[in-house]
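Asks: starting from these lines, generate the structure:
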Amino acid sequence: MRFEGTASYVADKDLMIAVNAAIALEKPLLVKGEPGTGKTELARQVAAGLGLDLIEWNIKSTTKAQQGLYEYDAVSRLRDSQLGEARFNDIRNYIKPGKLWEAFVSDRKVVLLIDEIDKADIEFPNDLLQELDRMEFFVYETGETVRAKNRPIVIITSNNEKELPDAFLRRCFFHYIRFPDMETLQKIVEVHFPGIKPNLLRAALTTFFEIRETPGLKKKPSTSEVLDWIRLLVAEDVDPADLRGDARSALPKLHGALLKNEQDVHLFERLAFMARR
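Replies: The predicted structure is shown next:
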């Protein structure tokens, strides 16, 4: 079972090596990189490329590790006991399986995505160490052990908002998705917009990289943002000549797709003012 990329996802050689190494070692693949560089999409494309189902667990700041295993609804059981409901007699009626449980009991191998693990508190990764290592966990309410029928391919993404524990990192295969260079980004755009005018593509990417390299920029636009921007340029049939020149001399056309805070907008306005003077 090897991942060779897909027609709709441009994966460089190092990324494919990382995916296949994690599969061979049967370890979670921890993927870091700038927001918008395709970390989440990687899991979807690995599932598509290998013909496997995908189970997504999207992590929030309030997410607890236990929710990935199962949740026990003690309040509903208490209410049913007071109402004399027959379902009260079977405690399994009040246990809701989580995403890990779902992946473990699947009859075929799946891809399990744990997305943006760094959003949760610092103890979250540690609370999943044994479960991801042994591929099993114990259900205290029923006294049963849930074991993986088929070891899932686990892909974990992080935007590097906080450091992950060393014990957790030791159990993962790590890969950092670097921001694509001009040539790679061109291939990515051509996958999403086949038949795009070469002049427009060249002018748009030149302008985009000039924006990313502007000193003082608070948030550099990412791959997903340049794709949104180019989608607008194509839809509006923008003349490539309007995008040429020094991007620092004025706000780029349809800049709302690229610049996502007022500080960066003001930066370009100041640069434009200084250029006019």
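Asks: going forward, measure contacts and count neighbours with C-alpha atoms only.
Replies: Fine.
Asks: was I right to think residue 165 contacts residue 126?
Replies: Yes. The pair residue 165 and residue 126 qualifies as a contact (CA atoms under 8 Å) at a distance of 7.1 Å.
Asks: among the two, which residue is more densely surrounded?
Replies: Neighbour totals were compared for residue 165 and residue 126, and residue 126 leads with 16 against 13 (other CA atoms under 10 Å).
Asks: once you drop chain neighbours, what's closest to the more buried one?
Replies: Take residue 126 and drop its neighbours on the chain: the residue closest to it by CA to CA, 6 or more residues apart in numbering is residue 168, 6.3 Å away.
Asks: tell me which residues in the host helix or strand of that neighbour are buried?
Replies: When elements are assigned from DSSP states H and E, residue 168 belongs to helix 166-170. By 16 or more other CA atoms under 10 Å, the buried positions in helix 166-170 come out as 168, 169.
Asks: next helix or strand past that helix?
Replies: Moving toward the C-terminus from helix 166-170, the next helix or strand (DSSP H and E) is strand 173-177.
Asks: which residues touch that next one?
Replies: 15, 18, 21-22, 27-34, 37, 39 (CA atoms under 8 Å, 6 or more residues apart in numbering).
Asks: tell me the one of the residues you listed nearest residue 206?
Replies: Nearest to residue 206 out of those is residue 37 (CA to CA; 18.3 Å).
Asks: that closest one: what's it in contact with?
Replies: 177, 178, 179, 222, 223, 224.
Asks: the second one contacts residue 33, doesn't it?
Replies: Yes. Distance between residue 178 and residue 33: 6.3 Å, which falls inside the contact criterion (CA under 8 Å).
Asks: more crowded one of those two?
Replies: Under the criterion of other CA under 10 Å, the comparison of residue 178 against residue 33 puts residue 33 first, with 17 against 11.
Asks: could you also give me the structure for this second sequence? I'd like to compare it with the first:
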Amino acid sequence: MKFDTTPSYVATDDLKVAVNAAVALERPLLVKGEPGTGKTELARQVAASLGLPLIEWHVKSTTRAQQGLYEYDAVSRLRDSQLGDARVHELANYIRRGKLWQAFAAQGRVVLLIDEIDKADIEFPNDLLQELDRMEFHVYETGETVRARQRPVVIITSNNEKELPEAFLRRCFFHYIRFPDPDVLAAIVRLHYPGIKEALLAAALTRFFEIRETPGLKKKPSTSEALDWLKLLLAEDLSPEDLRREGKHALPRLYGALLKNEQDVQLFERLAFMARGQR
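Replies: Alright, predicted model coming up:
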């Protein structure tokens, strides 16, 4: 069972090594990287490459670790008891399985994505230590212990919004997805837009990396934003010359796909003004 590049995802050699090492060690794979570098998509592609079902748990600021195990609906049980419903005699009727329980109870091995774990409270990762380590947990309301039939492949993503606890990090295999270099990004673009002309691709990527490397930029455009921008360039049927005529510091064509705040737009407007004054 080895992860490799799929028809819709370009995986670098170090990423493939990291995924396969985590699978071999039976450790969660903790993936960090800039937003938009394909961390969430990685879990989907690992599932596709390994031929396994995918269970996705998208973490929010209000998410509690307990929700990944199960939730007991005491309110519904109280209401049913007042209505004389026979279901109240069976506690299991009021237990809602969380994503971890679903992964543990699956008939075969699955890929479990815990997406953006750093959005939750700082105690969230610690609250999952034992469950991810032992692959079991206890349901106090019913007295049963839920054990994983087969250890899932666990992929955890983080955008580095919060530092994760050391005890949690010790239990993970870590990989940082670096921003792709021009050659890798070109391969990603060709995968999504196979008919793109090489001259346009070269001009667009040159312009894109000029923008990313502009000093003072508050938010650098990501891989997903590069793909959006290329899609618009193709839709508008722009030529390589159209991109080259802009000049290094001018606002790029269709800049709304790349620049996502007013400070960065104003930065390029100032740079363009200064460039005109030097002519």
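Asks: would you mind reporting the TM-score between them?
Replies: After superposition, the two chains reach a TM-score (TM-score structural alignment, normalised by the length of the first structure) of 0.99; 277 aligned residues with a CA RMSD of 0.8 Å.
Asks: who wins for neighbours among the contacts of residue 37 of the first structure?
Replies: residue 223 (20 neighbours).
Asks: am I right that that one is in contact with residue 36?
Replies: Yes. Proximity of residue 223 of the first structure to residue 36 meets the contact threshold set by CA under 8 Å, at 5.6 Å.
Asks: map residue 234 of the first structure across to the second structure for me.
Replies: Residue mapping for residue 234 of the first structure onto the second structure gives residue 234, with TM-score structural alignment as the criterion.
Asks: which SS state does the residue nearest to that match when sequence neighbours are not counted fall under?
Replies: Closest residue to residue 234 of the second structure apart from its sequence neighbours, by CA to CA, 6+ apart: residue 196 at 7.8 Å. When states are read from DSSP: H, G, I helix; E, B strand; the rest coil, the local structure at residue 196 of the second structure comes out as coil.
Asks: right, and residue 196 of the second structure touches residue 188 too?
Replies: No. Contact criterion CA under 8 Å: residue 196 of the second structure and residue 188 do not qualify, at 11.7 Å.
Asks: settle it for me: which of the two has more neighbours?
Replies: Of the pair residue 196 of the second structure and residue 188, residue 188 is the one with more neighbours under other CA under 10 Å, namely 19 against 15.
Asks: quick one: that one and residue 224 of the second structure, what's the gap?
Replies: According to CA to CA, to the nearest Å, residue 188 of the second structure stands 10 Å off from residue 224 of the second structure.
Asks: list the residues that contact the residue nearest the centre of the second structure.
Replies: Nearest to the centroid of the C-alpha atoms of the second structure, with distances taken as CA atoms, centre = their mean, sits residue 40, at 2.4 Å. Going by CA under 8 Å, 6+ apart, residue 40 of the second structure touches 113, 115, 157.
Asks: now, these that are in strands?
Replies: Per DSSP state E, strands hold the following members of the contacts of residue 40 of the second structure: 113, 115, 157.
Asks: quick one: the helices in the first structure, in order.
Replies: For the first structure, the helices defined by DSSP state H cover 13-25, 39-50, 65-69, 74-83, 99-104, 129-134, 166-170, 182-192, 198-212, 223-235, 262-276.
Asks: the most far-flung residue of the first structure relative to its centre and residue 78 of the first structure: what is the separation?
Replies: Seen from the C-alpha centroid of the first structure, the residue lying at the greatest distance (CA atoms, centre = their mean) is residue 84, 45.6 Å away. Per CA to CA, residue 84 of the first structure is found 10 Å from residue 78 of the first structure.
Asks: same deal with residue 159 of the first structure?
Replies: When CA to CA is applied, the distance between residue 159 of the first structure and residue 78 of the first structure equals 41 Å.
Asks: okay, those two: which has more neighbours?
Replies: Per other CA under 10 Å, whichever of residue 159 of the first structure and residue 78 has more neighbours is residue 159, with 18 against 12.
Asks: my read: the more buried one touches residue 35, true?
Replies: Yes. Using CA under 8 Å, residue 159 of the first structure and residue 35 qualify as a contacting pair, with a distance of 6.0 Å.
Asks: the nearest residue to residue 182 of the first structure once chain neighbours are set aside and residue 222 of the first structure, how far apart?
Replies: The shortest distance from residue 182 of the first structure to any residue other than its chain neighbours is 7.2 Å, reached at residue 205 (CA to CA, 6+ apart). Using CA to CA, we find residue 205 of the first structure at a distance of 12 Å from residue 222 of the first structure.
Asks: ok, residue 167 of the first structure next?
Replies: Computed with CA to CA, the distance linking residue 167 of the first structure and residue 222 of the first structure is 31 Å.
Asks: now do residue 139 of the first structure
Replies: For residue 139 of the first structure, the distance to residue 222 of the first structure - CA to CA - is 42 Å.
Asks: ok, now residue 188 of the first structure?
Replies: 12 Å.
Asks: and residue 192 of the first structure, by the same measure?
Replies: Counting by CA to CA, the separation of residue 192 of the first structure from residue 222 of the first structure is 15 Å.
Asks: cool, and residue 98 of the first structure?
Replies: In this view, residue 98 of the first structure and residue 222 of the first structure are 32 Å apart by CA to CA.
Asks: then residue 254 of the first structure?
Replies: From residue 254 of the first structure across to residue 222 of the first structure, the span is 15 Å (CA to CA).
Asks: how about residue 84 of the first structure?
Replies: For residue 84 of the first structure, the distance to residue 222 of the first structure under the criterion CA to CA works out to 57 Å.
Asks: which residues are in contact with the nearest residue in space to residue 77 of the first structure that is not next to it in sequence?
Replies: The shortest distance from residue 77 of the first structure to any non-neighbouring residue, by CA to CA, 6+ apart, is to residue 88 (6.0 Å). With contacts taken as CA under 8 Å, 6+ apart, residue 88 of the first structure has the following neighbours: 77, 80, 81.
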